[in-house]
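[1] give me coordinates for this.
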Amino acid sequence: MNLNGAAAIVAGGSSGLGAETVRHLVRKGMKVGVMDLNPCDDAPFVAADISDEPQVTEAVNALADQLGPLRLVLNTTGTGGSGLSAGPDSRVDGATFRRVLEVNTLGSFNLARAAAGRMMENEADDQGERGVIINTSSIVAMEGQIGTAAYAAAKGGINAMTLPLAREFARYGIRVMTVAPGIFETPMFSKARGPMVDWLREQVVYPDRPGQAVEFAEMVEHIGCNRMLNGSVIRLDGAYRVPRGQHEWWIQ
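    Predicted structure coming up:
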């Protein structure tokens, strides 16, 4: 798909991987809008809670009306809710687990549904393509360490919906992909300190460093351009594999 001059929405585009992807796609000639709870000064912005379906639909429609026919929609929103699930040091209860699912899994579905609804209206290109929807998962979905049950389950749900949504939307010429990043240098991670953070940094095989946000953005760009990428989850992790972790990290 030709991205130059095309319109895109990045949910979670006010910070981290999303913000860098906004800047990257703009440099590549795209018209990019941002959906987030926090304001964004780099692109047209609409506030929305990703877990609230009416808000998401309204935001997608408002940005599409402003930018033009949507060709790429990326979701980088998410929340963690990490901690032990049982015992005297537990801090993840049912309400926490539910909220992690609502933001990560339900939010990804809400955005995919709203985006597909707008993309169906697009004029197809010469290959019959109308758009691509990209969700963000995590390698924790495949190899969750101690204390990440809620996050792993929520991101695993994103992985699991990728193929069925791609199969469903194929008749409209809409692709669905998921990127599962490993450790990336976002402002939140770069400022974190402690033994767990040091341990995480040491697990990346090559390059022997966390990923750079622009490398995530480049993957999004490539997915947008390559029509054969559809219905799959791509690990973007420098051969990182998550070990089991330690209970002690979650004990106050």
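[2] can we go C-alpha only for contacts and neighbour counts from here?
    Will do.
[3] tell me how far E102 lies from G78.
    Per CA to CA, to the nearest Å, E102 is found 10 Å from G78.
[4] again, but for A239
    A239 is 23 Å from G78, where distance means CA to CA.
[5] and for P207?
    Taken as CA to CA, the span from P207 to G78 is 25 Å.
[6] now do the strands in the stretch 1-150 of the chain.
    Using DSSP state E, counting those that start in this stretch, the strands of the stretch 1-150 of the chain run over 7-11, 31-36, 45-47, 70-75, 131-136.
[7] mean neighbour count and distance to E121 for those - can I get that in TSV?
    As requested, these are exported to TSV (neighbours: other CA atoms under 10 Å; distance: least, CA to CA, whole Å):
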stretch	mean neighbour count	distance to E121
strand 7-11	28	14
strand 31-36	27	18
strand 45-47	21	21
strand 70-75	27	9
strand 131-136	28	10
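[8] hang on, F169 packs against A116?
    Yes - the pair F169 and A116 qualifies as a contact (CA atoms under 8 Å) at a distance of 7.5 Å.
[9] more crowded one of the two?
    Comparing F169 with A116 by other CA atoms under 10 Å, the one with more neighbours is A116, at 25 against 20.
[10] now the other sequence, so there's something to compare against:
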Amino acid sequence: MIIKGSIAIVTGAASGLGAATAATLAGAGARIVAFDLNEAGAKATAEKLGGIGFGVDVSNAASVEGAVSEVVKSVGIPSILVNCAGIVHGERIVGREGPADLDAFARVINVNLIGTFNMMRVTATAMSRNEPSPSGERGVIINTASIAAFEGQIGQAAYAASKGGVASLTLPAARELSRHGVRVVSIAPGLFGTPMLMGLPDEVQESLAANTPFPKRLGDPAEYGRLAMHICENEMINGETIRIDGAVRLEPK
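    Predicted structure coming up:
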């Protein structure tokens, strides 16, 4: 994929991994379309990068269909999609107050897994109408899994299940979309310095960083963005979930 001149949709673009990825792709010459439930945040990211921003609920079919349709009309057909939108909820299955909140579990699955699929199905349909490159490539989709997909901790049932679903979705989606020249890859980040983690007390951040074999620090969102950029450029990367975690493996709790 030649990034320069490509249209790239990035979800969760108001902050964290999404904002960093949008900046990295913009630096490589992509036209950025920032999606986020936080419309003001999406527009702020887009304004910095010379792109456009939309308030989008990735878990809602009409919201995604409408936004992607508007992108195609106003900017053109995207050839890059990076799904970074996601939420976290921590709760034990059997807690002091009784069983886990089923609605909370469903909401995490709905945003993290169904939202990823929702963006994929609509954007891949648009990508299938792109003119193919000499190799036949029309697009690349990068989803965000997590190392919690493989070593989910106590209290992470909802989050781990949602990210495990994203990882499991990768290969069948890559196989199916290959006929359209669209690649599908997932990134499984470890402990990164996103707003969610940076809001924790300093001693907790230091403890998390100390558990990473090397480098002994939280990941920089820009490092995620650079991996996403390399995936876009290297068309032999397809159907795989790539860990970016400093060799950390999560303990049970």
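[11] show me which of P207 and G78 of the first structure is the more surrounded one.
    G78 (22 against 11).
[12] Provide the aligned range in the second structure for the top helix by length along the first structure.
    For the first structure, the helix reaching the highest residue count under DSSP state H is reported as helix 149-169. Here helix 149-169 of the first structure aligns to the second structure at residues 157-177, judged by TM-score structural alignment.
[13] ok, average deviation of the matching stretch from the first structure?
    Its aligned residues in the first structure lie a mean 0.5 Å from stretch 157-177 of the second structure after superposition (mean CA distance after the TM-score superposition for the first structure).
[14] residues of that stretch that come out buried?
    157-171, 173-174, 177 (16 or more other CA atoms under 10 Å).
[15] burial of the aligned residue in the first structure for K73 of the second structure, as a residue count?
    Using TM-score structural alignment, the equivalent of K73 of the second structure in the first structure is D65. The local packing of D65 of the first structure (other CA under 10 Å) involves 12 other residues.
[16] likewise I77 of the second structure?
    Number of residues near I77 of the second structure (other CA under 10 Å) recorded here: 23.
[17] now the helices for the second structure?
    Under DSSP H, the second structure gives helices at 16-27, 39-49, 61-74, 102-109, 115-127, 148-151, 157-177, 195-198, 202-210, 221-233.
[18] and these as CSV, adding distance to I242 of the second structure?
    Converted to CSV, the helices of the second structure look like this (distance: least, CA to CA, whole Å):
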stretch, distance to I242 of the second structure
helix 16-27, 15
helix 39-49, 26
helix 61-74, 26
helix 102-109, 21
helix 115-127, 17
helix 148-151, 12
helix 157-177, 9
helix 195-198, 21
helix 202-210, 20
helix 221-233, 9
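[19] out of those, deepest packed?
    Among the helices of the second structure, ranked by average contacts under mean count of other CA atoms under 10 Å, first place goes to helix 16-27 (a mean of 24).
[20] that helix against the first structure, how far on average?
    Helix 16-27 of the second structure versus its aligned partner: 0.8 Å mean (mean CA distance after the TM-score superposition for the first structure).
[21] check which helices and strands that helix sits against.
    Applying 3 or more CA pairs under 8 Å, 6 or more residues apart in numbering; DSSP states H and E, one finds that helix 16-27 of the second structure contacts strand 7-11, strand 31-36, helix 39-49, helix 221-233.
[22] now these in CSV, with distance to M119 of the second structure?
    Shown next, in CSV, are these (distance: least, CA to CA, whole Å):
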stretch, distance to M119 of the second structure
strand 7-11, 9
strand 31-36, 10
helix 39-49, 16
helix 221-233, 17
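[23] the second structure: which residue goes with Q55 of the first structure?
    In the second structure, Q55 of the first structure lands on S63 (TM-score structural alignment).
[24] show me what contacts its match?
    V56, D57 (CA atoms under 8 Å, 6 or more residues apart in numbering).
[25] any idea how far it is from G115 of the second structure?
    Distance, S63 of the second structure to G115 of the second structure, by CA to CA: 11 Å.
[26] and M1 of the second structure, by the same measure?
    For M1 of the second structure, the distance to G115 of the second structure equals 24 Å [CA to CA].
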